[in-house]
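K.L.:
Sequence first, then the predicted structure, then my questions.
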Amino acid sequence: MRWNLKTKPEKEKIQALQNALQVDEITATLLLQRGITTYEEAKSFFRPTLNDLHDPFLMKDMDKAVDRIEKAIENNETIMVFGDYDVDGTTAVALVSSYLKTIYSNIATYIPDRYAEGYGVSYKGIDFAEDNAISLIIALDCGIKSIDHVNYAKEKGIDFIIGDHHRPGETLPNAVAVLDPKRKDCSYPYDELCGCGVGFKLIQAIGSKRNQSIEYFIPYLDLVATAIAADIVPMTGENRVLAKFGMEVINSTPRSGIKALIQNVKKQILTITDVVFIVAPRINAAGRIKHGDYAVRLLTEFNLEQANEFASEIEQFNADRKDLDKKITKEALQQIITNKEEENFTTVVYQEDWHKGVIGIVASRLIENHYRPTVVFTKSGDKLAASARSVKDFDVYNALEACAEHLEQFGGHMYAAGMTLKEENYENFKNAFENIVKETIPPELLTPEIAIDLEINFSDITPKLIRILKQFEPFGPQNMHPIFMSSNCQDTGYGKNLGSEDEHLKLFIKQDTEEGIGAIGFGLGKNLSLTKNKNRFQIAYSIDENEWKNTVSTQLNLRAIQENNE
């Protein structure tokens, strides 16, 4: 692992911000590293308000979208809310459909089947709309490249409103309205919303015509926060405001479906990290193992008893997902070793019976083992379908675009994408992908990096610092949990491995004469020997609080350990 200690801001800038905010050097440094240079910017960062949210009508086509929905209500048309089967898509459908039902009754929802229909707007979904006399489809978290599908619907007299956040192609679909802040001709002030975030702006716009204030929409923010956490969008600007207030809802008055998912979590206050690791995988498991409809049903259920029943079904889907994920990862790793591909610049694997619902997770697991841009293929009908994942700072979407001649379709982001291709094109794609990555990736990106904000001593870890760090939440891309480094550390002799395979590490670390601090290192079990015999070592870590039997204590969450550099 590459240890990358960030360049410290200029001393004068640190001092100026310290004086303006009356904070210590560590806090001022962390803020400057996040682009916060003034009192006003710091106030906005630490005390975001709902007034920081932008006018939804600044988004291109928002007025057209609202007018078409109002016309549908006036003419008693049935509106279908369509969304992808992942967390972002299902929360977006739950959010928009549940709001629309408060003002109008003819609302249907539709989540495509991952296996029978695949990602995005489907012909089967449009045929369903035609069969049920549905004349308006609102597509969320998908649709920005569905040009043929929208034309197909238009021939049947069905209008589309698209609410997406993925990168558009050269041509936009011929929809009534295309809401996507990444449109080149859209001047909306913030372009990093997730799909559910775009859905939220839509209901905010509809509500503003009904004199509903922003406070009216607070109960919907538990869904938005869940989507922001799961979709790994930047935790900046509007996303940070929505996530912060959404986490407050999750911790105070969550909807029944989310309450059912978190009822067994033994923590007083959940963080965005808890949403990522507890709530999101369960919602995702519905679409991966069975059908995304299960997630929408859970998230729109008001009765807690019924929600608990839905949640127990989803819990079983998640258990099945874990088993499949483990099995397929093992098979994929064996394939890499057998084919002697460890030294490639990419990892591309394929087995026709791998479960399509977990190949994205498997791709992420493979990166943990072989740190390379990764694509995992399986058979899907008469084609191959794949999920791609990338390493830090490498744009896998651009690499796929360079291989587009071998693909049937593809879409996604810098770090995650999906695609389909004909089986006879698999080897050509595999070779082209390897070559384009080899030509374009800086060699250092093939080694995992731990980005360290600051080197500190244990004496700096005070209750005041911990209180301030809490105010940096919610954490996410571009506002990651601060990572510190400390040198000259020793274990006090209580170091041990944890986990069924000794994969984790538990230490009690001291530095010079300071009192020891408890530390946990998930996945760092193999480093135990480094800490034995009073060896001195360096650690990279975040500062967390450990809650155990209603007692809260400071704990270091170890990210990496290495020998002490004298």
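P.N.:
Cool, got the structure.
K.L.:
all contacts plus neighbour counts: C-alpha atoms, from now on.
P.N.:
Will do.
K.L.:
what does stretch 450-459 contact?
P.N.:
1-6, 8, 26, 30, 33, 482-487, 510-511, 514, 540, 559-560 (CA atoms under 8 Å, 6 or more residues apart in numbering).
K.L.:
Mind doing that once more with 6 Å?
P.N.:
3, 4, 5, 6, 483, 484, 485, 486 (CA atoms under 6 Å, 6 or more residues apart in numbering).
K.L.:
who's in contact with the third one?
P.N.:
Residues in contact with residue 5 (CA under 6 Å, 6+ apart) are residue 452.
K.L.:
Against residue 327, how distant is it?
P.N.:
Residue 5 is 37 Å from residue 327, where distance means CA to CA, to the nearest Å.
K.L.:
and what of the second one?
P.N.:
Distance of residue 4 to residue 327, computed by CA to CA: 34 Å.
K.L.:
got it, and residue 304?
P.N.:
Taken as CA to CA, the span from residue 304 to residue 327 is 34 Å.
K.L.:
structure B:
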Amino acid sequence: MRWTLKPEPSKEKIAKLAFDLQVDATIAKILLQRNIESFEEAKKYFRPSLADIHDPFLMKDMDLAVARIETAILNNENILVFGDYDVDGTTAVSLVSSYLKTIHPNIATYIPDRYAEGYGVSYMGIDFAHDNDFSLIIALDCGIKAIDKVTYAKEKNIDFIICDHHKPGKEIPKAVAVLNAKRDDCNYPFDELCGCGVGFKLIQALGVSRKQTIKDFVPYLDLVATAIAADIVPMNGENRVLAYFGLQVINQKPRNGIQAIIHQIKKKELTITDVVFIIAPRINAAGRMKHGNYAVELLTEMDLDAAIEFAAAIEIFNADRKDLDKKITEEALIQIIDNEEENRFSSVVFQEDWHKGVIGIVASRLIEKYYRPTLVFTKSGDKLAASARSVKGFDVYNALLECEEFIEQFGGHKYAAGLTLAPENYENFKNKFEEVVERTIDKKLLTPEIAIDAEIELSEITPKFFRIIQQMAPFGPMNMKPTFTSTCVRDNGYGKKVGKEQTHLKLNVFQGDNKKTYNAIGFNLGDKMEFVQDDFDIAYSLDENEWNGFKSIQLLLKDLK
């Protein structure tokens, strides 16, 4: 691990903000690192308000989208709500369809089959719409590159409204409306919404003429928060407000589908991290193992008992998914070793029987072992399909652009992408991708980084300090949970390896002459036990540990040296 200290703001700025907010210098420093420089900005940050959610009509084409939907309602047209099979897509479809059903009876949903149709708007989906007399398709979390598909639909007298957040290409599809804040010609104040977030703006806009206010749309925010967490979009600006209120809905009055998942896991208060690791994988498992329709049915189910049955079925999919990704990860690691590719700049692996639904997870697992840009391929029809994942700081989307000659189609963003290519181009692609990564990657990015907000003394960790850190949630990119370092700490002699396979580290640390000890847990740091004999430095975040009803602050170790 590389430990890098974030740049230090000026002493004057720290002193002024600490005085204005009546907080200590460390808190002021962390806020300044997040571009919070005044009392007003801090108030907005610590007290998110529904008033900070932007006017949806600031988004280009929103007026056209609303007008077309109103015409469809007036003419009693059939509307098909179309979205991808991942969490962002299925939550977006659930959100938009459940709202539209409150104002129009002729609404249906469509999730493409991961295996038969692949990612994005599909010809099969358009044919389905045509065969079943749909004259309007609302595409969510996809469609920004579906130029030919939109033209094909037009020939069948089907209109498209596209709600997407992926990078547009040079040409925008000729749809009735294209809602995407990343369009060069869109002046919407926040361009990092997820697909479900764009869907939320659409229903918010539809509510305006119905005299509905933002408060009427709060019940939908459990879906938006789930998508924001799962899609790993920046947790600042409007996303932070949507996630903050969405988490409240998840914890206080979630829809039946989410309640049913929580019922399975029996956890009281969920954080955004729980949404990422507990709720999102289960919604995703439906689309990975069976069909994304399961997720939409779960998330729109009006009967709690039925939702609990759905969630139980999805729980089985999720268990199967875990077994499968473990098995495929082991096979992929063997392949890298057998091909003597441990010292390359990228990992590119392929086996034709690998399950397409888990190759993205496998790519992430391989990065845990070999920290470098990674692609996992499998057979998909007569083509090869891959999921790409990257390391912090390296744009895998741009790297794929340089390999375009060997790719049939691809889409995605900086850290994650999907692509297909012809089998005969696999070796050429693999060599070209390695060459591009080797030429363009800053070599230090091949060592995982721990970005440290501040060096502190353990004595600074008071209940008040911890309470303020907790109020900085929800955490995510651009607003990560603060990471600290403390130097020359010691263990009180009771430190030990714990866990079934002794892979974790449990310590009680103190610093200097202050003999007050702090509980510390380091997951997967068991092999660092040898450093614990003498003074050592730690990098950690703060967490709350609950044991027998008693709550205490614990250090969540990220590394020690």
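P.N.:
Received the coordinates, thanks. Please read these numbers as outputs of a predicted model, since none were measured by experiment.
K.L.:
one step back: compare the contacts of stretch 450-459 of structure 1 and tell me which has the most neighbours.
P.N.:
residue 485 (23 neighbours; other CA atoms under 10 Å).
K.L.:
Distance-wise, check the residue nearest to residue 250 of structure 1 when sequence neighbours are not counted relative to residue 245 of structure 1.
P.N.:
Distances taken as CA to CA, 6 or more residues apart in numbering put residue 222 closest to residue 250 of structure 1, at 5.5 Å, once the chain neighbours are dropped. Plainly put, residue 222 of structure 1 is 8 Å away from residue 245 of structure 1 if you go by CA to CA.
K.L.:
in a strand, that's where the residue nearest to residue 250 of structure 1 is, yeah?
P.N.:
No - if the criterion is DSSP: H, G, I helix; E, B strand; the rest coil, then residue 222 of structure 1 is helix and not within a strand.
K.L.:
Show the contacting residues for it.
P.N.:
Contact analysis of residue 222 of structure 1 by CA under 6 Å, 6+ apart lists 246, 249, 250.
K.L.:
how does it look with 7 Å?
P.N.:
By CA atoms under 7 Å, 6 or more residues apart in numbering, residue 222 of structure 1 lies in contact with 246, 247, 249, 250, 254.
K.L.:
looking at it, the first one is touching residue 225, isn't it?
P.N.:
Yes - contact between residue 246 of structure 1 and residue 225 holds when scored by CA atoms under 7 Å: they sit 4.9 Å apart.
K.L.:
Now do the shared contacts for the two.
P.N.:
With the criterion set as CA under 7 Å, 6+ apart, the contacts of residue 246 of structure 1 and residue 225 do not overlap.
K.L.:
Comparing the two, which residue is more hemmed in?
P.N.:
It is residue 225, of residue 246 of structure 1 and residue 225, that has more neighbours when counted by other CA under 10 Å, with 31 against 24.
K.L.:
For the more buried one, give its distance to residue 162 of structure 1.
P.N.:
Counting by CA to CA, the gap from residue 225 of structure 1 to residue 162 of structure 1 is 21 Å.
K.L.:
tally of neighbours for residue 67 of structure 2?
P.N.:
Residue 67 of structure 2: 15 neighbours (other CA under 10 Å).
K.L.:
Just give me the match in structure 1 for it.
P.N.:
If you follow residue 67 of structure 2 across to structure 1 using TM-score structural alignment, you land on residue 67.
K.L.:
how near is its match to residue 206 of structure 1?
P.N.:
On the measure of CA to CA, residue 67 of structure 1 and residue 206 of structure 1 end up 9 Å apart.
K.L.:
Also residue 191 of structure 1?
P.N.:
20 Å.
K.L.:
same deal with residue 190 of structure 1?
P.N.:
From residue 190 of structure 1 to residue 206 of structure 1 the distance is 19 Å (CA to CA).
K.L.:
How about residue 409 of structure 1?
P.N.:
For residue 409 of structure 1, the distance to residue 206 of structure 1 - CA to CA - is 34 Å.
K.L.:
Those two: which is more packed in?
P.N.:
residue 206 (23 against 14).
K.L.:
you'd agree that one is up against residue 65?
P.N.:
No - assessed by CA under 7 Å, residue 206 of structure 1 is found out of contact with residue 65, at 9.0 Å.
K.L.:
How many residues are close by residue 209 of structure 1?
P.N.:
Residue 209 of structure 1, neighbours per other CA under 10 Å, totals 11.
K.L.:
Same check on residue 75 of structure 2?
P.N.:
Neighbours around residue 75 of structure 2, by other CA under 10 Å: 9.
K.L.:
need the contacts of stretch 450-459 of structure 1 in a markdown table with distance to residue 421 of structure 1 and secondary structure, can you?
P.N.:
What follows is the contacts of stretch 450-459 of structure 1, written out as a markdown table (distance: CA to CA, whole Å; DSSP: H, G, I helix; E, B strand; the rest coil):
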| residue | distance to residue 421 of structure 1 | secondary structure |
| --- | --- | --- |
| 3 | 38 | strand |
| 4 | 38 | strand |
| 5 | 42 | strand |
| 6 | 41 | coil |
| 483 | 41 | coil |
| 484 | 44 | strand |
| 485 | 45 | strand |
| 486 | 48 | strand |
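K.L.:
whereabouts in structure 2 does stretch 518-528 of structure 1 align?
P.N.:
Against structure 2, stretch 518-528 of structure 1 falls on residues 519-529 (TM-score structural alignment).
K.L.:
Tell me the buried residues in that stretch?
P.N.:
Neighbour counts over stretch 519-529 of structure 2 (16 or more other CA atoms under 10 Å) mark 519, 520, 521, 522, 523, 524, 525, 526, 528, 529 as buried.
K.L.:
Now do residue 376 of structure 1: how many residues are near it, please.
P.N.:
Residue 376 of structure 1 has 27 nearby residues by other CA under 10 Å.
K.L.:
gap between it and residue 10 of structure 1?
P.N.:
In terms of CA to CA, residue 376 of structure 1 sits 45 Å off from residue 10 of structure 1.
K.L.:
same deal with residue 325 of structure 1?
P.N.:
47 Å.
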